[in-house]
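**Student:** Below are the sequence and a predicted model for it; my questions follow.
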Amino acid sequence: MQTRIHPPLQTIDVVNEAESILRACVHCGFCTATCPTYQVLCDERDGPRGRIYLIKQFLETGTLTEASRKHLDRCLSCRSCETTCPSGVQYARLLDIGRSLAEQKLPRSPGQRLLRWGLRQVLPHPARFKALLAAGRTFKPLLPENLQKKIPPVRPSSPWPANSHKRIMLTLAGCVQSTTAPTTNAAAARVLDRLGITLLEMPKAGCCGAVSQHLSADDEALNFMRNNIDAWWPAIEQGVDAIVTTASGCGVTIQEYGHLLKDDPDYADKARLVSELCKDLSEILSEEDLSKLNLTRSDAADSSENEAIRTAVHCPCSLQHGMKQSDNLESILQQAGFELAKTRDKHLCCGSAGTYSILQPELSQTLLNNKLAALTSDQPDQIVTANIGCQLHLESQSDIPVRHWIELLDEKLD
């Protein structure tokens, strides 16, 4: 795609990066067929190709309208289009650049600025989020029904293994996950312990930076990333095997540290190594001998009616399109003896997408209803996923339990 960048923008480094991405696009339209928002809205401007043209127009003219930004805001950053694209267009990065420049050129209304600032002040900070969640649970009966459904149930923390092994891996406690689902990392630690791996959380590590990045607070996002690198670096120097993420939304961001910090002379090399070390938990287990877990046999043995519990697997967009790990979840669970239900439209987003469910509630709800219909078409007894945002979003409307998949393996340890 030929571009002629507006002269005042030509000196901006990220604009040069955006131009390179634009030139890779051959405007074939394959991406449109797999875009969740295009499927719902049927508007070219609400598909990847249309948004690419809007960003191109913005960079060539230096101007952007509220109408154009509306279509950019509606994108989930699910990256389904990247999986489909035959030309390897880095659409998600282009969108981040376009949105960031838009924030500078076209200020939002005071109400929108306040909302986005508030999200950045709460979600990446576990203590603040925990306090807000506690208040929400206390006053839940007084809240509107739609907000009541968004308040997750209490999941008590569970013990970590006390063993120590030669193989050591790091993990991120996470912002929302550490408060709403502390059982997830504990379950991962117990499963990895059986495989001879010690899993550690570094106390000073914090938000991965995704919330700030997707809300176009670029400097803030980079500072979160630098903080995590500093927190992990002593252990990395001692030779940890990997950085394991149990929330794929965090994982896909950490894998981008190397690119996002490539121009930082103090962190470029460290960030590149951190990205190389980062793997999703499912990728780690796919490379291990799962027979060492000595799992108790199938769900049927646990059912009073001698019928197996059927599980629907939801592979988050950040895992299948971002981290390019689409098959591990089902393969691991099948090896472990779980009966999997059939699902439809596996490539389409559930509508969670970080803060999307808050900023685009109507469209998010439509996508959620579509995803739940696709996940429950074969009448499963439970749904499992690999990302806390998806887990909370799905369970807000689901009639059956929604859990992190590692909990299933943890429960089967003998």
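**Tutor:** Happy to help now that I have it.

**Student:** From now on I want contacts and neighbour counts done on CA atoms only, so please keep to that.
**Tutor:** OK.

**Student:** buried set for the host helix or strand of residue 127?
**Tutor:** If you go by DSSP states H and E, residue 127 is part of helix 126-138. Under the neighbour-count criterion of 16 or more other Cα atoms under 10 Å, helix 126-138 has 126, 129-130, 133, 136-137 buried.

**Student:** Between these, which sits nearest residue 273?
**Tutor:** For these, the closest approach to residue 273 (Cα to Cα) belongs to residue 126, at 26.4 Å.

**Student:** Apart from its chain neighbours, what residue comes closest to that closest one?
**Tutor:** If the residues on either side of it in the chain are set aside, residue 126 comes closest to residue 175, at 4.9 Å by Cα to Cα, 6 or more residues apart in numbering.

**Student:** ok, now which ones touch the one you found?
**Tutor:** 123-126, 129, 206-207 (Cα atoms under 8 Å, 6 or more residues apart in numbering).

**Student:** By neighbours, which of those wins?
**Tutor:** residue 207 (23 neighbours; other Cα atoms under 10 Å).

**Student:** Could you find the closest non-adjacent residue to that one?
**Tutor:** Counting by Cα to Cα, 6+ apart, the residue nearest residue 207 is residue 124, at 5.3 Å.

**Student:** element containing that neighbour?
**Tutor:** Here residue 124 is assigned to no helix or strand, by DSSP H and E.

**Student:** In this structure it contacts residue 211, no?
**Tutor:** Yes. The criterion here is Cα atoms under 8 Å, and residue 124 meets it with residue 211 at 6.9 Å.

**Student:** Run through the helices of the stretch 51-200 of the chain in chain order.
**Tutor:** Ranges of helices in the stretch 51-200 of the chain, per DSSP state H, counting those that start in this stretch, are 66-73, 80-84, 91-105, 110-122, 126-138, 145-148, 176-180, 183-194.

**Student:** who's in contact with the helix or strand harbouring residue 312?
**Tutor:** Element membership for residue 312, per DSSP H and E: strand 310-313. With contacts defined as Cα under 8 Å, 6+ apart, strand 310-313 is touched by 329-330, 338-343, 375-376, 380-385.

**Student:** show me the contacts for residue 323.
**Tutor:** Neighbouring residues of residue 323 by Cα under 8 Å, 6+ apart: 248, 251-252, 255, 280.

**Student:** Quick check: buried residues in stretch 141-151?
**Tutor:** Buried-residue list, stretch 141-151, by 16+ other Cα under 10 Å: 148-149, 151.

**Student:** nope, stretch 283-300 is what I meant
**Tutor:** With the criterion 16+ other Cα under 10 Å, stretch 283-300 contains buried residues 283, 285, 290, 293, 295, 299-300.

**Student:** just stretch 401-414 next, same as before
**Tutor:** So for stretch 401-414, counting by 16+ other Cα under 10 Å, buried means 402-410, 412.

**Student:** Included below, for side-by-side comparison, is a second structure:
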Amino acid sequence: MQTQFTDADRQKPHIQEADRILRTCVHCGFCNATCPTYQLLGDERDGPRGRIYLMKELLESADDDDQVTKETRLHLDRCLTCRSCETTCPSGVEYHKLLDIGRAEIDRRVPRPAADRMLRFGLRKALVEPKRFQALLKLGQTFKPMVPGALQNKMPPKPVDAGQRPDTQTHTRRVLMLEGCVQPGLSPNTNAATARVLDRLGISVTPVNEVGCCGAIDFHLNAQEDGRRRMRTNIDAWWPHIEQGAESIVQTASGCGAFVKEYGYMLRDDPAYAEKAQRVSELAKDLVEVLRDEKLEVFEIGDTQRLAFHCPCTLQHAQQLSGAVEGVLTRLGFALTPVADAHLCCGSAGTYSVTQPELATQLRDNKLNALEAGKPAVIVTANIGCQTHLAGANRTPVRHWIEIVDAALV
């Protein structure tokens, strides 16, 4: 794709990056074939190719140009950032990086309405601090009938108890684990089950209490500098343990994992953190990347119930780990049902299910129909956002896949 940036604009780092990405697009439109919002709405502007054109026009225009409209923002906001288009693209267009640039630019030029700003600010403040989130969650569960409908479905009536965690100093092999911000409240058993399974494999999980939210919530709600500050805080907290030999940083939420793997890219221009951020990204592993390389034959599995696996977009498209969890579950003896259109997003997409509830509900119901077609006993997934969103329909039970493995160990 040809671009028309001025020489002055080309001196700006974000324009340089946008220009690089735009020039890789060849207008083929293959991306639209796998775009969930294009499939629902049939509008070229609600597919990746159309959004790329909108962002090109936005970035090439002057600050006072009236091309920046509410309509342009609408179509960018409707994007799930599922990155299915990137998996499909034959030219390797890094669409999600361009989208971050486009969203930041339009917010810089045209402030959002007050109600929209308040919603996004509230989401950032409510979700990123685990203790605050857990307090708000308990309050919401107590007064659930008074909670707005879009948020009611996000609150499980009672999460599965976490149970006992193994000693953190038992084994020579040590990993760090990102506990997450909402997962400890919504599904406390996920990380506890992970620690127990890893303990069976001779791996201890070192807790790092100073680590907070990965930064994705702030970053994707266009508070990008706040997101980068969280990245730096986490790097500082992890770094002494990395120097002491921690072999990896494990994420049980694929959305967090995808984001931590991009720390190196997002802090590439920070002279104080670029090298450390790159090292953190190299050490970041989704849980399945750890388990698939271990001798799983040491496990005795007592209950191999029929499962449907929902592969989150952040696992299959962002981390390119499609089929990895299915492979581990199959090796352990679980029976997996086939899932049609497994590449399509469930509609969770971080805070998307709150900011775009109508589209998110349609995508969720379509996804559940596909997952339930094989009549599984349980739907399993690898991301707390997807888990909560799918479970909000109150249909088939939805759990993290590691909880099912942990419960089945003899």
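**Tutor:** Perfect, thanks for sending it. Quantities reported herein were computed from a predicted structural model and do not represent experimental measurements.

**Student:** Now, the contacts of strand 310-313 of structure 1 that are in strands?
**Tutor:** Of the contacts of strand 310-313 of structure 1, the ones assigned to strands by DSSP state E are 339-340, 382-385.

**Student:** Out of the residues you listed, which comes closest to residue 318 of structure 1?
**Tutor:** Out of those, the member with the shortest distance to residue 318 of structure 1 (by Cα to Cα) is residue 385, at 11.3 Å.

**Student:** Contact partners for the aligned partner of that closest one in structure 2?
**Tutor:** With TM-score structural alignment as the matching criterion, the partner of residue 385 of structure 1 in structure 2 is residue 381. For residue 381 of structure 2, the contacting residues are 309-312, 387, 398-401, by Cα under 8 Å, 6+ apart.

**Student:** Likewise for residue 52 of structure 2?
**Tutor:** Contacts of residue 52 of structure 2 by Cα under 8 Å, 6+ apart are 22, 95, 98.

**Student:** Output these in TSV, with distance to residue 56 of structure 2 and neighbour count appended to each entry.
**Tutor:** Formatted as TSV, the contacts of residue 52 of structure 2 follow (distance: Cα to Cα, whole Å; neighbours: other Cα atoms under 10 Å):
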residue	distance to residue 56 of structure 2	neighbour count
22	7	21
95	12	22
98	9	23
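
**Student:** Between those residues, which sits nearest residue 187 of structure 2?
**Tutor:** residue 95 (31.4 Å).

**Student:** overlap between the contacts of residue 175 of structure 1 and structure 2?
**Tutor:** For the contacts of residue 175 of structure 1, the contacts that are reproduced in structure 2, applying both residues aligned by TM-score structural alignment, their matches' Cα atoms under 8 Å, are 123-126, 129, 206-207.

**Student:** Now the spatially most central residue of structure 1. Nearest residue, chain neighbours left out?
**Tutor:** The centre of structure 1 sits closest to residue 249, judged by Cα atoms, centre = their mean, with a distance of 1.8 Å. Excluding the flanking residues, the one nearest residue 249 of structure 1 by Cα to Cα, 6+ apart is residue 318, at 5.3 Å.

**Student:** The equivalent of that neighbour over in structure 2: how many residues sit nearby?
**Tutor:** Aligning on TM-score structural alignment places residue 318 of structure 1 opposite residue 314 in structure 2. Neighbour count for residue 314 of structure 2, taken as other Cα under 10 Å: 26.

**Student:** In contact with residue 314 of structure 2, which residues are there?
**Tutor:** With contact set as Cα under 8 Å, 6+ apart, residue 314 of structure 2 has these partners: 82-83, 254-255, 257-258.

**Student:** cool, and residue 244 of structure 1?
**Tutor:** 169-172, 251, 278-281, 284.

**Student:** top of the residues you listed by neighbour count?
**Tutor:** Most surrounded of the contacts of residue 244 of structure 1: other Cα under 10 Å gives residue 251, at 27 neighbours.

**Student:** In structure 2, what residue corresponds to it?
**Tutor:** Under TM-score structural alignment, residue 251 of structure 1 pairs with residue 257 in structure 2.

**Student:** which SSE is that match in?
**Tutor:** Counting by DSSP H and E, residue 257 of structure 2 is found in helix 254-260.

**Student:** what's the mean gap between the helix or strand that that helix is followed by and the aligned bit of structure 1?
**Tutor:** Once helix 254-260 of structure 2 ends, the next helix or strand along the chain (criterion: DSSP H and E) is helix 263-266. Once the two models are superposed, helix 263-266 of structure 2 sits on average 0.3 Å from its counterpart in structure 1 (mean Cα distance after the TM-score superposition for structure 1).

**Student:** Stretch 131-140 of structure 2 now?
**Tutor:** Mean deviation for stretch 131-140 of structure 2: 1.1 Å (mean Cα distance after the TM-score superposition for structure 1).

**Student:** Give me the nearest residue to residue 341 of structure 2, chain neighbours excluded.
**Tutor:** Closest to residue 341 of structure 2 by Cα to Cα, 6+ apart is residue 370, at 7.4 Å.

**Student:** what's the neighbour count on the one you found?
**Tutor:** By other Cα under 10 Å, neighbour count at residue 370 of structure 2 equals 18.

**Student:** again with residue 6 of structure 1
**Tutor:** Neighbours of residue 6 of structure 1 (other Cα under 10 Å): 16.

**Student:** so what's it closest to, chain neighbours aside?
**Tutor:** Of all residues not flanking residue 6 of structure 1 in the chain, residue 60 sits nearest, at 4.5 Å (Cα to Cα, 6+ apart).

**Student:** Could you check which residue of structure 2 pairs with the one you found?
**Tutor:** In structure 2, residue 60 of structure 1 lands on residue 60 (TM-score structural alignment).

**Student:** separation between its match and residue 291 of structure 2?
**Tutor:** For residue 60 of structure 2, the distance to residue 291 of structure 2 (Cα to Cα, to the nearest Å) stands at 47 Å.

**Student:** and if you look at residue 201 of structure 2?
**Tutor:** 9 Å.

**Student:** Just give me the closest of the contacts of residue 381 of structure 2 to residue 117 of structure 2.
**Tutor:** Checking the contacts of residue 381 of structure 2 one by one against residue 117 of structure 2 (Cα to Cα), the nearest turns out to be residue 387, at 26.6 Å.

**Student:** residues contacting that closest one?
**Tutor:** 380-381, 398-400.

**Student:** so which strand or helix has it?
**Tutor:** Using DSSP H and E, residue 387 of structure 2 falls in helix 384-391.

**Student:** Can you name the next helix or strand after that helix?
**Tutor:** Past helix 384-391 of structure 2, the next helix or strand by DSSP H and E is strand 398-400.

**Student:** This completes my enquiry, with thanks.
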